[in-house]
Each structure stands twice: as C-alpha cells, then as structure tokens.
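>>> sequence and predicted model, in that order:
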Amino acid sequence: MSFEDLEPRPRRGEAIAALGREDLDLYAVDELQERIAALEAEIARARAAIQGKSSQRSAADALFNFR
C-alpha cells in the first residue's frame, strides 16, 4: 500500500471549480487561447458522453417498453 492510497479522492466537480477561481490575469494571450482550446475539447468530450448515455437510455427504453 502506498501513501497515495491513503489520500482522500478528489470530490466530483472540484477540478472545474478550481478552474473558475484561477486568476486569468497571470496568463498571456497565447496561453489563454491554449486554455480555451483545452476547455473546448473537454466540452466536446462531455457532449459525447451525454450523447452516448442518451443513446443507451433510448435503447433501454425501447427494449423495456411493453406497449
């Protein structure tokens, strides 16, 4: 067992909350553009997860619809 196993796991949403508190004045324009690109990639990933979950739910609803 390592010391990492003993550390508490980060709470869900904690990382995004930390991003919202970060001081953007410290970043240069090109760094802010990189940050935006990374956030847009994360948004696309979240949208893909939503789409996948919606598809799975639709399939399950169709399977268990007894009408």
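Perfect, I can see it now.
>>> from here on, just use CA atoms for contacts and neighbour counts.
Fine.
>>> all helices of this structure, in order?
Secondary structure of the chain by DSSP state H: the helices cover 3-6, 14-21, 29-63.
>>> could you identify which of these is most buried?
helix 29-63 (a mean of 12; mean count of other Cα atoms under 10 Å).
>>> this is the comparison structure:
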Amino acid sequence: MFEEEPRIKPPRALEDMSLEELASQIETLKEEIARCEAEIIKKKSVKNAADAIFGQ
C-alpha cells in the first residue's frame, strides 16, 4: 500500500493575523510537532524490534 504525499498548504499571511491568531497558530504547530515526534518514536521502536528479530 502506498501512502499519499501530504498536501502542502500555502503559508498563511502572518501580517494579516491578530496576536491571538498568531498565538493560536503557534499552539497548533506545537501540537503537530508533538504528534510527529511521538510517531517517530513509535516507528523507531518498531524498526528496532524488527532489527532485533531479523537482524540488520
């Protein structure tokens, strides 16, 4: 099964955002970074387990 390439959204114009919108955007991005980091940890764990069983 092939994974679809993620759709890249064009960046928002930061100049048009209020202080509250900017702060909210930062929080959203921090949450997304945390999700990505958690997925990396999970994938590394699976890879390490497979390497331990099958060797490199």
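Everything's here; your move. Because the structure is a prediction, the values reported are computed rather than measured.
>>> what TM-score do we get after superposing?
Here the TM-score for the pair of chains, by TM-score structural alignment, normalised by the length of structure 2, is 0.81; 52 aligned residues with a Cα RMSD of 1.4 Å.
>>> look up how far residue 50 of structure 2 lies from the spatially most central residue of structure 2.
In structure 2, the residue lying closest to the centroid (Cα atoms, centre = their mean) is residue 36, at 3.2 Å. Residue 36 of structure 2 is 21 Å from residue 50 of structure 2, where distance means Cα to Cα, to the nearest Å.
>>> now which residue in structure 1 aligns to the residue nearest to the centre of structure 2?
Alignment note: residue 36 of structure 2 maps to residue 46 in structure 1; criterion TM-score structural alignment.
>>> measure its match to residue 27 of structure 1 for me?
Distance from residue 46 of structure 1 to residue 27 of structure 1, by Cα to Cα: 25 Å.
>>> now do residue 12 of structure 1
For residue 12 of structure 1 relative to residue 27 of structure 1 (Cα to Cα), the value is 26 Å.
>>> what's the answer for residue 4 of structure 1, then?
Taking Cα to Cα, one finds residue 4 of structure 1 at 31 Å from residue 27 of structure 1.
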